[in-house]
Every structure is written in structure tokens, then in C-alpha cells.
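In: dropping the sequence and predicted coords here.
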Amino acid sequence: MHIIQSPADAFCLPVSPVQQLQLVNELTECADSSLTVATTLWEETRTQLLYLLPSEEEHLSEELTTYLHHLTCNAEYVIRLDDSLFLALTILSDSGQGFYLLFPFSATFTGAAELIAMAEPSGF
């Protein structure tokens, strides 16, 4: 499992360079594609992204399971980055704190199938 605290850290995730660029484009879209503005926004709202690897689903903490349940019930949006990766967002508090989840098509956590079914294609 990889947790990042800044959109720029997406370049450190173990995904292809094309997926990294597409992910950064999605994460910075609300900030006029500015990595600096998006990073500041993430810091102010304590937003983070979790990349859930398939082999890790069997050993999820109770806290993470609670976050995933919240996400599946309250997804702001779900985007299909490509045929293998999805990006979902949920808002956790009135302050705008967000929680992104990057997960594979093979995900089996409760609600994954519903998130995949509602995914829209990436705009990039």
C-alpha cells in the first residue's frame, strides 16, 4: 500500500510513466493543472491518496476498511484511468479533506465492483 500526501508524489508510485502522468493530470485538474496549487490545496485540506495493491486487500486495517466503506457509499466520482486502474474520490469533512483511492480492476474489497461500474473514462 502506498499513501501519498502530495499530487507530485504520484510520480513515485509503482505504475507506468503514462499512468503517472494521467494520474497527475486528474489530481491537478481542479487547480488549473498547477501542481503547485494542487499541492497547497492538499496541504490545507489534509488530502491524501492511497494506492491499494491487489495483494494487500486481505490485510486491511480497521481504519482503512472504514475509509473504503465511506468511499463506496459516498464517492464524489470514479474515473477509469485505463483498462487496469481506477481513481475514486470521497470528501471526508466540511473542511474539504479528501481521500483518493487508486485501485486496480482486480480489486475485491466490498464495494469495488460498484465503483468500477460507475467509473467514467478519464478526460486525459
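Out: Received the coordinates, thanks. Residues are numbered from 1 along each chain as shown.
In: contacts and neighbour counts: CA atoms only from here.
Out: OK.
In: can you give me the neighbour number for Met118?
Out: 13 (other C-alpha atoms under 10 Å).
In: near Gln22, how many other residues are there?
Out: 17.
In: and for Leu50?
Out: Close neighbours of Leu50, defined as other C-alpha under 10 Å, add up to 17.
In: adding another structure so you can compare the two:
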Amino acid sequence: MMSDSLRTLSVMNLSAAPLQFKMIKDNEYINFYNTEDIQLADGTNITDIGLRLSKESGGAAPLLNFSPTGQCITLDTVKKHHPQLVLTDYPRGRSENEVTSYTAPKDMNGQKVSFSFTMKKPDCLDSVVISAD
């Protein structure tokens, strides 16, 4: 599973990742990467795939984000796989792009998965973030 390998992913071993990432920008501390969209067998497309890796060992934890498209994934569907979701962010009324986010408890590797739904399309999953902090 991708999240399992996320914990150990680094700038030094990125070429061994299951996806081919391309660096798009960087700053003093972090390299930012993206990769091609993926189509799953059920027709869902995984788009806007981004990866952030610290330039230093022991720096910021790896972070992977993506957006599922092609079908509406509801909060109820997400809860079937992650029943212990906790509300971690909510819209403050400034933009229809603001999100309501729910985060699953850390797994045994210390990784968290957050699921976000935008105000403009609140019934369908907009983005997923996996962090290994």
C-alpha cells in the first residue's frame, strides 16, 4: 500500500517509489513533486497527485495528497473504511473552496489520512492527504 511506503520515502530513495514523481519546485527545506494521473479499475481517476519530501533526514514528515474524480465518494463511504473519523477542519465562510475535513486516527506506522469535502460540493470527497508525522 502506498501509505505504508510513504513513511520511509525520502529524497534519496524516491526513484524506488511505486509512482514516477517529477520535482516541480522546492524551497530551502522541502522538495515538491507531482506525477501523472492514475485511473483505477472502477473508473475512478486519481488526480492532482502531490508529494512533499524534506531535503534533510529527520526533517518535515512526508506528505502525499491527491483528488479522486470520476465518481462521487460520500462521507458514508469513507466512514465504512475509516469508522473513527474526527472532524479536524471546517469552513469559515470565506470561500466556497473551503473544506470540511475528517481525519482517521494514526495507524500503527504513525500515519494519518485526512479526507476533505468542499463547500461547493459537500457530498463528494474532494481530496485526500496522507501524512507520516
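Out: That came through fine. None of the values given here were measured: they were computed from a predicted structure.
In: and the TM-score between these chains?
Out: The TM-score (TM-score structural alignment, normalised by the length of structure 1) is 0.35; 78 aligned residues with a C-alpha RMSD of 4.7 Å.
In: give the buried residues for whichever strand or helix holds Thr66 of structure 1.
Out: Here Thr66 of structure 1 sits within helix 62-73, counting by DSSP states H and E. By neighbour count with 16 or more other C-alpha atoms under 10 Å, helix 62-73 of structure 1 contains the buried residues Tyr67, Leu68, His69, His70, Leu71, Thr72.
In: following that helix, which helix or strand shows up next?
Out: Immediately after helix 62-73 of structure 1, counting by DSSP H and E, sits strand 77-80.
In: which neighbouring elements make contact with the helix or strand where Ile49 of structure 2 lies?
Out: Secondary structure from DSSP H and E places Ile49 of structure 2 in strand 45-54. When contacts are defined as 3 or more C-alpha pairs under 8 Å, 6 or more residues apart in numbering; DSSP states H and E, strand 45-54 of structure 2 sits against strand 30-34, strand 38-39, strand 63-69.
In: for Asp89 of structure 2, find the nearest of these.
Out: For those, the distance to Asp89 of structure 2 is smallest for strand 63-69, at 16.2 Å, taking C-alpha to C-alpha.
In: quick one, that closest one and strand 45-54 angle?
Out: 170 degrees (axes from the mean of the first three to the mean of the last three C-alpha atoms, to 10 degrees).
In: buried set for the helix or strand that comes right after strand 63-69 of structure 2?
Out: Past strand 63-69 of structure 2, further along toward the C-terminus, the next helix or strand under DSSP H and E is helix 75-81. Under the neighbour-count criterion of 16+ other C-alpha under 10 Å, helix 75-81 of structure 2 has Leu75 buried.
In: heading C-terminal from helix 75-81 of structure 2, find the next helix or strand.
Out: strand 86-89.
In: quick one on the thing from earlier: with mean neighbour count as extra columns, can I get the helices and strands packed on strand 45-54 of structure 2 in JSON lines?
Out: Output for those, formatted as JSON lines (neighbours: other C-alpha atoms under 10 Å):
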{"stretch": "strand 30-34", "mean neighbour count": "18"}
{"stretch": "strand 38-39", "mean neighbour count": "14"}
{"stretch": "strand 63-69", "mean neighbour count": "20"}
